[in-house]
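1. got a sequence here, can you model it:
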Amino acid sequence: MPVAAACPIAPTATERRRLKKAAWGHKTPHQLRLRAQIVLHAARGRSNARIARETGLHLDTVRRWRGRFSEHGLPGLNDLRRSGRPPAFTALQAAEVKALACRLPAETGVPLSRWSCPDLAREATACGIVTFVSASTVRRWLGRDALKPWQHQSWIFITEPDFKAKAQRVLDLYARTWQGEPLGDDEYVISADEKTSIQARCRCHPTLAPGQARAMRVNHTYGRGGALAYLAAYDVHHATVTGRCEARTGIVPFMNLVAQVMSHEPYASAKRVFWIVDNGSSHRGQKAAGRLTAAFPNAVMVHTPVHASWLNQVEIYFSVVQRKVVTPNDFTDLNEVADRIRSFEDRYNATAQPFQWKFTTSDLDDLLARLDRHTADHPEEPSATTAA
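-> Purely as a prediction, here's the structure:
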């Protein structure tokens, strides 16, 4: 019986370079390495029988991959697509599990606050959606649509009747305008608030400095040394902070901060100094604004909307203090806390630059428009336009 002639192999220069890389590369899979070696031997004009002897492979294996390369080139050396095992679950079952994940557990009578993948797997089995499904399968289904029912985010509706007007006044001040007029060089914008309950936690063992392949280590057990409040006034456009530590917050401590700022230049002789504050009890309402103006006629109090402390830039400074000074909390007493904060304040004032505030009145309009679109889809919720 005549033997079929071997397929002639004549790879291009590019194909030969890629074949050599596959045949001798350290990271090439073993099967692909052998197939590349078969083709390289064939390109030298060797017979299938000789290639089989030199590589230790079966003659049919050599004939198959030589023929595949001759017909399809380099892609022919890859495995053919396999049908694989039949799916154990239908697309409808996966969709029903996803729909279950998008419902609150209480709606199905499950005494949980939120779903986890094992809980969803058990509930899908109990509801008869599937006979059995593993938590990893449920996790893979949810991952395809980026569903994470075990996570949650909090949110709050705008309830301030004059939200837009109050927020716009604050944003205008950040842009150095007031009632449509630009601020002068002798007008300043101060952002003020209190950071409450800064504790002095004395660790029962000394904190260990970081070392090679080791993070700083802070002992978990501590003794309580009390707490204090840090009141700060941040000059928005000059990036200077004036602060003080008090035993507690209140009207008197806040007015002490105001006096500390307003009794020094350039604020003492300024034309106007705008004080941006939130609606905390120390400086809430027109009564607080009148008290400020009575004490310092050139001071103007401007309130942020209710539940909008994020508009107050001093909160950004407080976040810096929390990260760089307070955490991790390891102080022997409150005096050390106060000294550390005052020292950091001096250090900050020596190098700080104004925050790059990017939320403008245009962004505010976009935010309120998005809230309006959201409430249009949920008529039972209050309208942002009505609130603003």
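2. drop to CA atoms for contacts and neighbour counts, all remaining ones
-> OK.
3. which stretches of the protein form strands?
-> Shown for the chain, the strands assigned by DSSP state E span residues 177-178, 181-182, 187-203, 222-235, 240-246, 272-277, 299-303.
4. how close does residue 247 sit to residue 341?
-> Between residue 247 and residue 341 the distance, using Cα to Cα, to the nearest Å, works out to 14 Å.
5. the two: who's more crowded?
-> With neighbours defined as other Cα atoms under 10 Å, residue 247 and residue 341 compare such that residue 341 has more, 20 against 14.
6. in contact with that one, which residues are there?
-> By Cα atoms under 8 Å, 6 or more residues apart in numbering, the residues touching residue 341 are 321, 325.
7. my read is that residue 254 contacts residue 282, right?
-> Yes - using Cα atoms under 8 Å, residue 254 makes contact with residue 282 at a distance of 6.5 Å.
8. neighbour-wise, which of these two wins?
-> The neighbour comparison of residue 254 against residue 282 (other Cα under 10 Å) goes to residue 254, with 22 against 18.
9. number of nearby residues for residue 172?
-> Residue 172 has 17 nearby residues by other Cα under 10 Å.
10. so what's it up against?
-> Residues near residue 172 by Cα under 8 Å, 6+ apart: 178, 361.
11. again, but for residue 215
-> Going by Cα under 8 Å, 6+ apart, residue 215 touches residue 209.
12. where do the helices sit along the stretch 1-150 of the chain?
-> For the stretch 1-150 of the chain, the helices defined by DSSP state H, counting those that start in this stretch occupy 13-24, 30-43, 48-55, 59-72, 91-101, 117-126, 135-144.
13. also this sequence, please, to line up against the first:
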Amino acid sequence: MEELLTVYERPYDLRNPLICLDEATKQLVEEITLPIAAQRGQPERVDYEYERKGTANLFMLCEPIVGTRYVKVTQRRTAIDYAHLLKELVDVFYPEAHTLTLVQDNLNIHSPSSLYKAFEPEEARRLLSRFEFFYTPKHGSWLNMAEIELSILSRQCLDQRIADFPTLQKHVRAWNEHRNQKGTWIDWRFTTQDARVKLHRLYPSINL
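-> From the prediction side, this is the model:
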């Protein structure tokens, strides 16, 4: 935890951007009965019945200091999907960066081995050489700032019935562009000193 909090305190470095990564699942559902549109004095009426249409995965990448985020919607959440996302980070979004500092949780696909499942060894090694990985502690995924962005995405965009993959992509893309235009950045204030005070019960007791 302290190692990660120290990373958050680093000054901004264009050659070594800090990026937070997290994922979420969205259930796709289709209306069985079309909603009745809202009218004067009457809110929209939606029937409680619906039909499940599978799920989709959303990768959330955010650069909290700058105030940008990128959401990639995929059909699945596999090691291959994760590996191609890292390649996109290196070759498309940050081609000029020397090292990418990536914060993520301990999900099984968040492993260097995922790149070797997706690419030839030379390519996997090239991509890995550009990353510095930091992991949130077990039961401490709340320390990942990408969770904040996922929570906002859920409230502002995903809190509705979405029937299919293309529609989900459309809604998420619109939300992503709008939020980036606002340049909303995360004011992270939880420091190592705060942790030592507020989470003192997690530290071992030393008897002198």
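14. and the helices of the stretch 1-150 of the first structure as TSV, adding mean neighbour count and distance to residue 373 of the first structure?
-> TSV is the format used below for those (neighbours: other Cα atoms under 10 Å; distance: least, Cα to Cα, whole Å):
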stretch	mean neighbour count	distance to residue 373 of the first structure
helix 13-24	15	56
helix 30-43	20	56
helix 48-55	16	69
helix 59-72	17	55
helix 91-101	15	24
helix 117-126	18	32
helix 135-144	15	27
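15. ok, which of the ones you listed comes nearest residue 217 of the first structure?
-> Across those, residue 217 of the first structure has its closest neighbour in helix 117-126 (34.2 Å, Cα to Cα).
16. quick check: closest non-adjacent residue to the spatially most central residue of the second structure.
-> Closest to where the C-alpha atoms of the second structure average out (Cα atoms, centre = their mean) is residue 60, at 2.6 Å. In space, and not counting its chain neighbours, residue 60 of the second structure is closest to residue 71: 4.7 Å by Cα to Cα, 6 or more residues apart in numbering.
17. am I right that the one you found is in contact with residue 59?
-> Yes - using Cα under 8 Å, residue 71 of the second structure is in contact with residue 59, at 5.5 Å.
18. what number of residues lie near the alignment partner in the second structure of residue 189 of the first structure?
-> For residue 189 of the first structure, the aligned position in the second structure is residue 18, judged by TM-score structural alignment. Counted with other Cα under 10 Å, residues neighbouring residue 18 of the second structure total 23.
19. ok, now how distant is residue 18 of the second structure from residue 31 of the second structure?
-> For residue 18 of the second structure, the distance to residue 31 of the second structure - Cα to Cα - is 41 Å.
20. and what of residue 167 of the second structure?
-> Per Cα to Cα, residue 167 of the second structure is found 14 Å from residue 31 of the second structure.
21. which one's more surrounded, these two?
-> Neighbour totals were compared for residue 167 of the second structure and residue 31, and residue 31 leads with 16 against 12 (other Cα under 10 Å).
22. need the counterpart of that one in the first structure.
-> In the first structure, residue 31 of the second structure lines up with residue 203, judged by TM-score structural alignment.
23. contacting residues for the spatially closest residue to its match that is not a sequence neighbour?
-> Distances taken as Cα to Cα, 6+ apart place residue 222 nearest to residue 203 of the first structure, at 4.1 Å, with adjacent residues excluded. If a contact means Cα under 8 Å, 6+ apart, then residue 222 of the first structure has 201-204 as its contacts.
24. same deal with residue 191 of the second structure?
-> Counting by Cα under 8 Å, 6+ apart, residue 191 of the second structure touches 5-6, 9.
25. tell me which of those fall in helices.
-> Cross-referencing these against helices under DSSP state H gives 5-6.
26. how close does residue 93 of the second structure get to residue 70 of the second structure?
-> Taking Cα to Cα as the criterion, residue 93 of the second structure is separated from residue 70 of the second structure by 10 Å.
27. comparing those two, which residue is more hemmed in?
-> More neighbours surround residue 70 than the other of residue 93 of the second structure and residue 70, with 19 against 12 (other Cα under 10 Å).
28. over in the first structure, tell me which residue corresponds to that one.
-> Using TM-score structural alignment, the partner of residue 70 of the second structure in the first structure is residue 242.
29. mind checking how far its match is from residue 363 of the first structure?
-> Between residue 242 of the first structure and residue 363 of the first structure the computed distance is 30 Å (Cα to Cα).
30. do residue 177 of the first structure as well
-> 17 Å.
31. what does residue 230 of the first structure give?
-> Residue 230 of the first structure sits 31 Å away from residue 363 of the first structure, going by Cα to Cα.
32. ditto for residue 289 of the first structure
-> Going from residue 289 of the first structure to residue 363 of the first structure by Cα to Cα gives 28 Å.
33. looking at the two, which has the bigger crowd around it?
-> Taking neighbours as other Cα under 10 Å, residue 289 of the first structure and residue 363 compare with residue 289 leading, 17 against 11.
34. count of neighbours near the residue nearest to the more buried one when sequence neighbours are not counted?
-> Of all residues not flanking residue 289 of the first structure in the chain, residue 301 sits nearest, at 5.3 Å (Cα to Cα, 6+ apart). Other residues within reach of residue 301 of the first structure, judged by other Cα under 10 Å, total 21.
35. check residue 291 of the first structure too.
-> 15.
36. next: residue 83 of the second structure.
-> 24.
37. contacts only, for it.
-> Neighbouring residues of residue 83 of the second structure by Cα under 8 Å, 6+ apart: 114-115, 118.
38. distance to residue 312 of the first structure added to the contacts of residue 222 of the first structure, as JSON lines?
-> Formatted as JSON lines, those follow (distance: Cα to Cα, whole Å):
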{"residue": "201", "distance to residue 312 of the first structure": "29"}
{"residue": "202", "distance to residue 312 of the first structure": "32"}
{"residue": "203", "distance to residue 312 of the first structure": "33"}
{"residue": "204", "distance to residue 312 of the first structure": "37"}
